[in-house]
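1. Sequence plus the predicted model coming up.
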Amino acid sequence: MDSLPTYQGIAIDADTALALLEWQVEMGADEAMLDAPVDRFELAPRSRAADTPVMPPLQMQAPAVASPQPSVQDDLQARVAEAESLAARAQSLEALAAAQAGFDGIELKKGARNFCFADGNPKARVLILGEAPGDEEDRQGRPFVGQAGQLLDRMFEAIGLSRQEVDAEKALYITNVLAWRPPGNRDPSNDEISLSMPFVRRHVELVSPDLVVLMGNVPCQAAIGRRGILRLRGQWTQAFERPALPMTHPAYLLRTPVAKREAWADLLSLSARMESLSV
């Protein structure tokens, strides 16, 4: 007969051994242990290669580099260069008008009704450079045809000059810095002036007037780099390589009738300058 198992030197039967096992499970001893302790520090280390599959080296892909986007300033310079190229190739006023009308680099074009190029006799000795089309100019596609334009006509007729005149000695030629109306008749921005000036310079070259009238702040800023028309008016300067006279805009004269006396003095100065060049 087999001997009974012992626990701490005491012989126990099968029922007692089973009861002890159940008690151990209830106490949490649910894993079998070796009969003797094992010093795992003395075990030979297992090869990591045996436990871990060798992974192929990762192919590091360089992050995609986005193409550099042109800055706002670079874009403006590119559009100005395009305007200069178009203007330089124009050999007549008709070609210049077609080139400027087809230029898409200025946003004003998208909101305006009509392209406003010029009016009057292109053989005139006097070229008037205004600011930009207003509402009525935008409707008709001609500069200075609104209330301010009607006053301008009366002013220059007083010294014998007219846009309808066939004789170059008595004629006027009128254009603007901007050929498209700014929304709400706001002042043109510096960028809009920069984009328009290549066409304006070529315009003056093709007309080749003896004298230029800078009618208001914007033409003075564009042509001579200065503002402050009330200080500049009446003082002859140089613009587009020819004599130029700053004058207050007729719209200002409509708001400030007392300033008409100074405008009359400027008109007399213009008339005298024309006579001196004719001698």
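-> In hand now; what should we look at? Numbering: from 1, shown residues only.

2. Going by C-alpha atoms from here, please, whenever you check contacts or count neighbours.
-> Noted.

3. For Leu21, see how far away Asp138 is.
-> 104 Å (CA to CA, to the nearest Å).

4. Nearest the middle, which residue of this structure would you pick?
-> Val72 (5.7 Å; CA atoms, centre = their mean).

5. what's around Ala158, how many residues?
-> Residues near Ala158, counting by other CA atoms under 10 Å, number 12.

6. Ala239 now?
-> 21.

7. for the one 3 residues further on, same thing?
-> The number of residues packed around Arg242, counting by other CA under 10 Å, is 13.

8. Can you verify my assumption that it contacts Val213?
-> No. Using CA atoms under 8 Å, Arg242 is not in contact with Val213, being 10.6 Å away.

9. Surely Ile159 forms part of a helix?
-> No. Counting by DSSP: H, G, I helix; E, B strand; the rest coil, Ile159 is located in no helix; its state is coil.

10. Disregarding flanking residues, what is the spatial nearest neighbour of it?
-> With sequence-adjacent residues excluded and distances taken as CA to CA, 6 or more residues apart in numbering, Ile159 is closest to Ser271, at 6.7 Å.

11. so how far is Leu161 from the one you found?
-> 9 Å.

12. Same question for Gln24.
-> From Gln24 to Leu161 the distance is 122 Å (CA to CA).

13. Then Ala222?
-> For Ala222, the distance to Leu161 - CA to CA - is 25 Å.

14. Check Arg139 too.
-> Distance from Arg139 to Leu161, by CA to CA: 25 Å.

15. higher neighbour count, those two?
-> Using other CA under 10 Å, the more surrounded residue of Arg139 and Leu161 is Leu161, with 23 against 16.

16. okay, pairing it with this:
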Amino acid sequence: MLKWSQLYDECINCNKCTLVKNRTNMVFGEGNISAPIMFIGEAPGADEDRTGRPFVGKAGQLLTKALLALDFKRDEHYYICNVCKCRPENNRTPKEEEAMTCLHYLRNQVALVKPKIMICLGATALKYIMGEQFRITRDRGKWIERKGYYIMATFHPAALFRDESKKKLLWQDLKSIREKYDELIKNNII
């Protein structure tokens, strides 16, 4: 397992796929590197590529606001990152080879953070964390215990801009995360 600085250096110098050609910044991750909760999205968008920070665009602001309403602070309670560390052009879904290339970095981030709770934000994160047999429409909101992690998938906050009916479901899922977090604290797991 790499140390944080080694992992970051390896990631920022990566040129293993074509995404590096169009990126402005590599977007590694942000938050508490010893957090009990880890949120994993798909890939950086335009705002993230410009700033080098994850989830700072409209979708990220929406998620941050909702998490703050549940008393979750980025620098204290969670770490947030994406499967892919570079922005796919036009915010398209990452290609299989792009995601597979970045999976090494994500696995090392998970190993270093050691979260108890992992949240897959959207179908892409769910696919690369849990496997192709999982579906966001069928499996969102369900807790799965695997290898010492409590894992749940929910909608990516960007999906709410395309379909407002998902807002209530995302909010239910976020409240479920709060309940799971409180349960794990009560049981001295966190």
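-> Cool, got the structure. Only a predicted model underlies this, so the values are computations on that prediction, with no experimental measurement involved.

17. Got a TM-score for the pair?
-> Once superposed, chain against chain, the TM-score is 0.92 (TM-score structural alignment, normalised by the length of structure 2); 185 aligned residues with a CA RMSD of 1.4 Å.

18. How many residues are close by the aligned partner of Arg186 of structure 1 in structure 2?
-> Residue pairing (TM-score structural alignment): Arg186 of structure 1 is matched to Arg92 of structure 2. Neighbours of Arg92 of structure 2 under the rule other CA under 10 Å: 11.

19. next one: Asn15 of structure 2
-> So Asn15 of structure 2, with other CA under 10 Å, has 12 neighbours.

20. In contact with Ile40 of structure 2: list those residues for me.
-> Neighbouring residues of Ile40 of structure 2 by CA atoms under 8 Å, 6 or more residues apart in numbering: 80-83, 118-121, 125.

21. what would those look like in CSV with neighbour count, distance to Glu96 of structure 2 and secondary structure?
-> Listed next are the contacts of Ile40 of structure 2 as CSV, based on neighbours: other CA atoms under 10 Å; distance: CA to CA, whole Å; DSSP: H, G, I helix; E, B strand; the rest coil:
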residue, neighbour count, distance to Glu96 of structure 2, secondary structure
Ile80, 23, 21, strand
Cys81, 25, 18, strand
Asn82, 26, 14, strand
Val83, 28, 11, coil
Met118, 25, 21, strand
Ile119, 25, 21, strand
Cys120, 27, 17, strand
Leu121, 25, 17, strand
Ala125, 25, 12, helix
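
22. Between these, which sits nearest Leu103 of structure 2?
-> Val83 (6.5 Å; CA to CA).

23. hang on, isn't that closest one packed against Cys102?
-> Yes. Assessed by CA under 8 Å, Val83 of structure 2 is found in contact with Cys102 at 6.4 Å.

24. can you name the residues of structure 1 that stretch 118-128 of structure 2 overlays?
-> Against structure 1, stretch 118-128 of structure 2 falls on residues 212-222 (TM-score structural alignment).

25. And that stretch, end to end?
-> 13 Å.

26. Looking at Asp138 and Leu21 of structure 1, which is more packed in?
-> A direct count of neighbours by other CA under 10 Å for Asp138 of structure 1 and Leu21 places Asp138 higher, at 22 against 14.

27. What does that one correspond to in structure 2?
-> Match for Asp138 of structure 1 (TM-score structural alignment): Asp49.

28. State the distance from its match to Val20 of structure 2.
-> 11 Å.

29. Over to Arg50 of structure 2?
-> As judged by CA to CA, Arg50 of structure 2 and Val20 of structure 2 stand 14 Å apart.

30. what's the closest residue to Thr124 of structure 2 other than its chain neighbours in contact with, if anything?
-> Using CA to CA, 6+ apart and skipping residues adjacent in sequence, the residue nearest Thr124 of structure 2 is Glu42, 5.6 Å away. For Glu42 of structure 2, the contacting residues are 82-84, 93-94, 121-122, 124-125, by CA under 8 Å, 6+ apart.

31. What distance do you get for Glu42 of structure 2 to Glu183 of structure 2?
-> Applying CA to CA to Glu42 of structure 2 and Glu183 of structure 2 gives a distance of 28 Å.

32. same thing with Phe72 of structure 2?
-> In terms of CA to CA, Phe72 of structure 2 sits 15 Å off from Glu183 of structure 2.

33. So for stretch 122-142 of structure 1, what gets flagged as buried?
-> Within stretch 122-142 of structure 1, the residues that count as buried by 16 or more other CA atoms under 10 Å are 122-139, 141-142.

34. so where do the helices sit in structure 2?
-> 4-12, 46-51, 58-69, 96-113, 123-130, 136-139, 159-162, 166-186 (DSSP state H).

35. buried ones in the fifth one?
-> Right, helix 123-130 of structure 2. Those would be 123-130, for helix 123-130 of structure 2 by 16+ other CA under 10 Å.

36. by how many degrees do that helix and helix 96-113 diverge?
-> 60 degrees (axes from the mean of the first three to the mean of the last three CA atoms, to 10 degrees).

37. How about the third one?
-> Between the direction of helix 58-69 of structure 2 and that of helix 96-113, the angle (the same axes, to 10 degrees) works out to 30 degrees.

38. Show where helix 58-69 of structure 2 falls in structure 1, residue numbers please.
-> Against structure 1, helix 58-69 of structure 2 falls on residues 147-158 (TM-score structural alignment).

39. How about the contacts made by the aligned residue in structure 1 for Leu103 of structure 2?
-> Counting by TM-score structural alignment, Leu103 of structure 2 corresponds to Met197 in structure 1. Residues near Met197 of structure 1 by CA under 8 Å, 6+ apart: 177, 222.

40. Excluding chain neighbours, what is closest to Phe28 of structure 2?
-> In space, Phe28 of structure 2 is closest to Lys85, 5.7 Å off (CA to CA, 6+ apart).

41. Against Ala159 of structure 2, how distant is that neighbour?
-> 20 Å.

42. Before I go, just wanted to say thanks for your time.
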